[in-house]
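**Student:** below is the sequence, then the predicted model.
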Amino acid sequence: MAGENMSATDAIAGQGVSQHGTVRTPEEERLAGERAEVAAFRRALGLDHLVDVHTHFMPQQVLDKVWNYFDTAGPLLGQRSWPITYRDEEEQRLDTLRGFGVRAFTSMLYPHKPGMARWLNDWAAGFAARTPDCLHTATFFAEASAAEDVRRAVEQGARVFKSHLQVGGYDPNDPLLDNVWGLLADTGLPVVTHCGSGPAAGPYTGPGPVAALLARHPRLRLVVAHLGMPEYEEFLGLAESYENVMLDTTMNFTEFTESIAPFPSRALPRLAALQDRVLLGTDFPNIPYTYADALRGLEKTGLGTQWLRAVCHDNAARLFDL
């Protein structure tokens, strides 16, 4: 997608006025500057739009609890301070993403106990119906109803699933999930999976459980979130071994992450070689820095324009037929 057409929003960025001609608040001014920075990033790549495969939209009561967990630096965060940058109402968060030129995004959500997955999926189906640029997202938990929950979500039109092994605390090889993985392998629907041991390890995180899963279901379209942080090289190895394994860049290469789990420079050539299977992810809105910071981190890898174009748009556009 070449040839950036500057929007009215981009054109007025830095002029101190809103689209309606009123003086902007300091927060509006900050966001306008960030929109301009993201627009410049897109222009440098010849992209009109971005596709973000790892963003979070949830029922408000669930999101409130998630934000409270971040506010209190819970143990799954490694007891680290984690201020939420985009703590806004749902419509404002949608406007913010669209203002960054994100043409498609997900509503990643995840259960932490039995009985949650189905009603989360019903909410997500409604959210996708009223939000056409959202890639209809669903989830599951290791419970007796898992296969039926996933089958129901597929029938509702789910296009991508989320599996959070750290928060869910379940073994991906639990027999309760055998039919789930079989169904997802048959449909070819991608599953974004938090399976690395960062920022804190869980009982079933790390490359071992995922390697065992892929040995049984080698056709799975598994998207390893956060590039598998901190077991980067082991998860790169799985992507090199299984042609349907992909990785997303959520939080990677930012100063926040590099300070605790730096991506090894020796592995950059391997990441470059996987150019067609790396996808942009950000964790918006639950990030302790700006969206522009996330993109700037990717740029600093030095992997070049073609790699960035593929990661920030082309790979996901192909995966989801956008």
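**Tutor:** Okay, I see it.

**Student:** make it CA atoms for all contacts and neighbour counts henceforth
**Tutor:** Noted.

**Student:** what's stretch 54-74 in contact with?
**Tutor:** By Cα atoms under 8 Å, 6 or more residues apart in numbering, the surrounding residues in contact with stretch 54-74 are 77, 79-84, 90, 105-109, 120, 123-124, 192, 248, 250, 280-286.

**Student:** next step: the residues you listed restricted to helices.
**Tutor:** Counting by DSSP state H, the contacts of stretch 54-74 place E90, L120, W123, A124 in helices.

**Student:** this is the comparison structure:
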Amino acid sequence: MSTAEVRAFWQGLGLPGLVDVHTHFMPQNVLDKVWAYFDAAGPLTGRPWPITYREEEGRRVERLREFGLRAFTAMLYPHRPGMAAWLNGWAADFAARTPDCLHTATFFPEPEARGYVARALDDGARVFKAHLQVGAYDPTDPLLDEVWGLLADSGTPVVTHCGSGPAPGKHTGPGPIGAVLARHPRLRLVVAHMGLPEYGDFLDLAERHPDVHLDTTMAFTDFTERDSPFPPAELPRLLGLQSRILLGSDFPNIPYPYAEALQALARLGLGEDWLRAVCHDNAARLFALPPAG
């Protein structure tokens, strides 16, 4: 599907554009390592994963604007101590020169975490990313308790890869992050990838916690349905949670054109009101975007 067809998708719904809460921008040396991992079809994937939008940074930003994204994120994450503060510095600079990017930050369980998370919030961070699989850390680590508290108190959304797909980690699944929510019930958690493959468990979590959201990243696409199909019996629950499901894509690291994510959502047959909420309105409200004009 061409760029024109992507635009026709949201224009046909009467929307002013799309809001994607799960796009990746990060320092090029870090992104190169991410791409090399997917090129090798690493142990978590087990099959070819071509990067559809392997382009230089400026072109990737331009492409999202051509698609009609009103806002997007710079999801980035550390895999070891001493990395998060540096990533946050890069992300603050990226947001300053990319006004349609929601200023993104991250953290890791380390003594410095509370301090640099507080600084990121003071500097205007609007969304955080936590990757429990890549980071391989326990979200209930005492070093993170004040971090979760700061984020809950500030109402800042935290997009969190906490599901066990594409392969389980020591601290993935609904249990560990559920324990965080039990201690910080006002945390605005955004469960990445709809929590795949534990879809039902994470829908349960969202139904119990009114500030929990889910993003659609890679869910429902042919690529994901092959190994982690969404249970058809759970589809009515997506209507019940219509106001708390957000569009996500994993751009640029997706093994198919961007439009396939939109087509997959339309194929669910949940109606145009649901699509409008998921593809724009919910995130526009969550991030208090100004009216389109």
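**Tutor:** Perfect, thanks for sending it. No experiment lies behind these values; they were computed from the predicted model shown.

**Student:** if we can go back for a sec, just flag the most distant two among the ones in helices among the contacts of stretch 54-74 of structure 1.
**Tutor:** E90 and L120 (16.2 Å; Cα to Cα).

**Student:** what about these two, which has more around it?
**Tutor:** Neighbours were counted for E90 of structure 1 and for L120 using other Cα atoms under 10 Å; L120 has more, 21 against 13.

**Student:** for the equivalent of that one over in structure 2, what are its contacts?
**Tutor:** Aligning on TM-score structural alignment places L120 of structure 1 opposite L87 in structure 2. For L87 of structure 2, the contact set (Cα under 8 Å, 6+ apart) comprises M26, P27, L76, Y77, P78, A105, T106.

**Student:** gap between the first one and V34 of structure 2?
**Tutor:** In this view, M26 of structure 2 and V34 of structure 2 are 10 Å apart by Cα to Cα, to the nearest Å.

**Student:** equivalent analysis for the second one, please.
**Tutor:** Between P27 of structure 2 and V34 of structure 2 the distance is 11 Å, computed by Cα to Cα.

**Student:** okay, the ones in helices among the contacts of stretch 54-74 of structure 1 in CSV with distance to R43 of structure 1 next?
**Tutor:** CSV is the format used below for those (distance: Cα to Cα, whole Å):
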residue, distance to R43 of structure 1
E90, 28
L120, 37
W123, 35
A124, 32
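
**Student:** contacts only, for the counterpart of T217 of structure 2 in structure 1.
**Tutor:** Matched across to structure 1, T217 of structure 2 falls on T250, judged by TM-score structural alignment. Contacts for T250 of structure 1 (Cα under 8 Å, 6+ apart) come out as H54, A225, H226, L227, L280, G281, T282, D283.

**Student:** next, count neighbours for the aligned partner of Y53 of structure 2 in structure 1.
**Tutor:** Under the alignment by TM-score structural alignment, Y53 of structure 2 pairs with Y86 in structure 1. Residues near Y86 of structure 1, counting by other Cα under 10 Å, number 17.

**Student:** can you check H217 of structure 1 too?
**Tutor:** By other Cα under 10 Å, neighbour count at H217 of structure 1 equals 16.

**Student:** quick one: residues contacting the equivalent of it over in structure 2.
**Tutor:** Mapped onto structure 2 by TM-score structural alignment, H217 of structure 1 lines up with H184. Residues near H184 of structure 2 by Cα under 8 Å, 6+ apart: W148, G149, A152.

**Student:** again, but for T104 of structure 2
**Tutor:** So T104 of structure 2 contacts 73-76, 88, 91-92, 95, 125-129 (Cα under 8 Å, 6+ apart).

**Student:** what's the counterpart of it in structure 1?
**Tutor:** In structure 1, T104 of structure 2 lands on T137 (TM-score structural alignment).

**Student:** distance check, its match against D122 of structure 1.
**Tutor:** To D122 of structure 1, T137 of structure 1 is 10 Å away according to Cα to Cα.

**Student:** so I51 of structure 2 is in contact with P257, correct?
**Tutor:** No. With contact defined as Cα atoms under 8 Å, I51 of structure 2 and P257 do not form a contacting pair (9.6 Å).

**Student:** quick one: map G198 of structure 1 onto structure 2.
**Tutor:** Checking TM-score structural alignment: G198 of structure 1 goes with G165.

**Student:** so its match touches P197, yeah?
**Tutor:** Yes. Shown here, G165 of structure 2 and P197 form a contact pair, counting by Cα under 8 Å, at 5.7 Å.

**Student:** so what's the corresponding residue of structure 1 for A284 of structure 2 up against?
**Tutor:** Aligning on TM-score structural alignment places A284 of structure 2 opposite A317 in structure 1. Residues near A317 of structure 1 by Cα under 8 Å, 6+ apart: V51.

**Student:** buried stuff in the helix or strand where A317 of structure 1 lies?
**Tutor:** Assigned by DSSP states H and E, A317 of structure 1 belongs to helix 315-319. By 16 or more other Cα atoms under 10 Å, the buried positions in helix 315-319 of structure 1 come out as N315, A316, A317.

**Student:** ok, now stretch 151-158 of structure 2?
**Tutor:** Buried residues in stretch 151-158 of structure 2, counted by 16+ other Cα under 10 Å: L151, A152, G155, T156, P157, V158.

**Student:** other residues contacting that stretch?
**Tutor:** Contacts for stretch 151-158 of structure 2 (Cα under 8 Å, 6+ apart): R126, V127, F128, K129, A130, H184, P185, R186, L187, R188, L189, V190.

**Student:** which residue in structure 1 aligns with the fourth one?
**Tutor:** Alignment note (TM-score structural alignment): K129 of structure 2 maps to K162 of structure 1.

**Student:** not counting sequence-adjacent ones, nearest residue to the aligned partner of Y116 of structure 2 in structure 1?
**Tutor:** Aligned by TM-score structural alignment, Y116 of structure 2 pairs with D149 of structure 1. The spatial neighbour of D149 of structure 1 that comes closest, neighbours along the chain excluded (Cα to Cα, 6 or more residues apart in numbering), is R118 at 5.8 Å.

**Student:** does the one you found touch R151 like I think?
**Tutor:** No. The criterion here is Cα under 8 Å, and R118 of structure 1 misses it with R151 at 10.6 Å.

**Student:** okay, the two: which has more neighbours?
**Tutor:** R118 (22 against 15).

**Student:** past the helix or strand containing the more buried one, which element shows up next along the chain?
**Tutor:** Using DSSP H and E, R118 of structure 1 falls within helix 117-130. Scanning forward in sequence from helix 117-130 of structure 1 by DSSP H and E, the next helix or strand is strand 134-135.
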